[in-house]
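Participant: here's a sequence, model it:
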Amino acid sequence: MADTKLLTDHNHIRDWAAARAGQPALNDPTPGMPESEPVLSFAFGQHAYQDTDEGADRLGGVQPIEWDEWFRIFEERRLALVVSRDVPGQRDEFHELVRRP
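Facilitator: I've put the predicted structure just below:
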């Protein structure tokens, strides 16, 4: 596994996502899992595009949301974002949300 770092600061998380053209999002809950909650994530590429005129904002179970809502859930669940350390010339999209230590 690549060298990683843990992010909890909202500005650092926004900067990390912006550098990869990522948008805050929710993924649909796991099918068949009782009481499963939507999962925080990021939408990259075509999933980051939201056409409000057409209402097509749930591509592949991904729902773009506002940063305020994303961070509200992030704090309620006491999460941290694990990302790869930046390597010059590369923009790795690896990320994982974990419970804070």
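Participant: C-alpha from now on. contacts and neighbour counts both.
Facilitator: Noted.
Participant: skipping adjacent residues, who's closest to L97 in space?
Facilitator: Nearest residue to L97, sequence neighbours excluded (CA to CA, 6 or more residues apart in numbering): L81, at 4.7 Å.
Participant: could you also give me the structure for this second sequence? I'd like to compare it with the first:
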Amino acid sequence: MSEKPGNQTPNTPDVSETELRNMKVDELRNEAKEENIPGTSGMRKEELVKEVAKARQEGGDHSQDKGGGNQSEDTEDAQDLGAGPDGGKVRYGDDSSKSLKYSQEITSTDEEPEREGRSLATTHHEVIRQWAEERGGVPATVEGTEHGDHLGVLRIDFRDKDSNLREVSWEEWFKTFDERRLNFIYQEQRTDGNQSNFFRLENPDREDA
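Facilitator: Okay, here's the model as predicted:
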């Protein structure tokens, strides 16, 4: 019987990297956690695909060792970096913008834009991280805007020419994001159907984010 590309191990029928690439980032991350693959929170989609495929090809015997404290720690990480304190719901205040009012609220990684070019808004950690990672973006802060030990202006760095951005961890980024009660306003696609990198952060309690 012929095997799919990337699936040459007899006892691993689901190893196909093509199949894994069709999964969402959060689904891949859950698969990686089940395989006890370390460092999943900082991996991009392609890295997750490679690691999950590799773990399955090696037999996945280590996935049986799910007892002890590691599982609870992974579960806590997944919860902390899941929906966030507001369950993904948009935050409103006196200075909420008109664009927020007319944006489609996204509170789950399973929700899709109503149409191409639709303005979207969320506070859902995994939605934001998945959106950024699919575009090669990493969490960052603007150099020189820090306040003591606190991060400065938050950005997503797409590795463009903006050299004044400093990469930070998602944990730091989301901690600041929630402390400032920010909203993430963004697009999945432009009106022409092409992928969009547009986003902005809004604080509904004051004019500047």
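Participant: mind checking the TM-score on these two?
Facilitator: In this superposition the chains share a TM-score of 0.70, using TM-score structural alignment, normalised by the length of structure 1; 84 aligned residues with a CA RMSD of 2.5 Å.
Participant: ok so, going back, any idea what the residue nearest to L97 of structure 1 aligns with in structure 2?
Facilitator: Matched by TM-score structural alignment, L81 of structure 1 corresponds to F184 in structure 2.
Participant: in a strand, its match, correct?
Facilitator: Yes. Looking at F184 of structure 2 with DSSP: H, G, I helix; E, B strand; the rest coil, it is inside a strand.
Participant: could I get the buried residue list for the strand or helix carrying A78 of structure 2?
Facilitator: For A78 of structure 2, the host element (DSSP states H and E) is helix 69-80. For helix 69-80 of structure 2, the neighbour count (16 or more other CA atoms under 10 Å) marks 74, 78, 80 as buried.
Participant: trace the second one over to structure 1, please.
Facilitator: By that I understand A78 of structure 2. The criterion is TM-score structural alignment: under it, A78 of structure 2 has no aligned partner in structure 1.
Participant: in contact with A78 of structure 2, which residues?
Facilitator: With contact set as CA atoms under 8 Å, 6 or more residues apart in numbering, A78 of structure 2 has no partners.
Participant: do you know how far it is from D192 of structure 2?
Facilitator: Distance, A78 of structure 2 to D192 of structure 2, using CA to CA, to the nearest Å: 35 Å.
Participant: distance of the nearest residue to L165 of structure 2 once chain neighbours are set aside from N194 of structure 2?
Facilitator: Take L165 of structure 2 and drop its neighbours on the chain: the residue closest to it by CA to CA, 6+ apart is V142, 4.7 Å away. With distances taken as CA to CA, V142 of structure 2 is found 28 Å from N194 of structure 2.
Participant: so for these two, which sits in the more crowded spot?
Facilitator: V142 (19 against 11; other CA atoms under 10 Å).
Participant: let me see the contact set for that one.
Facilitator: Contacts of V142 of structure 2 by CA under 8 Å, 6+ apart are 152-155, 164-166.
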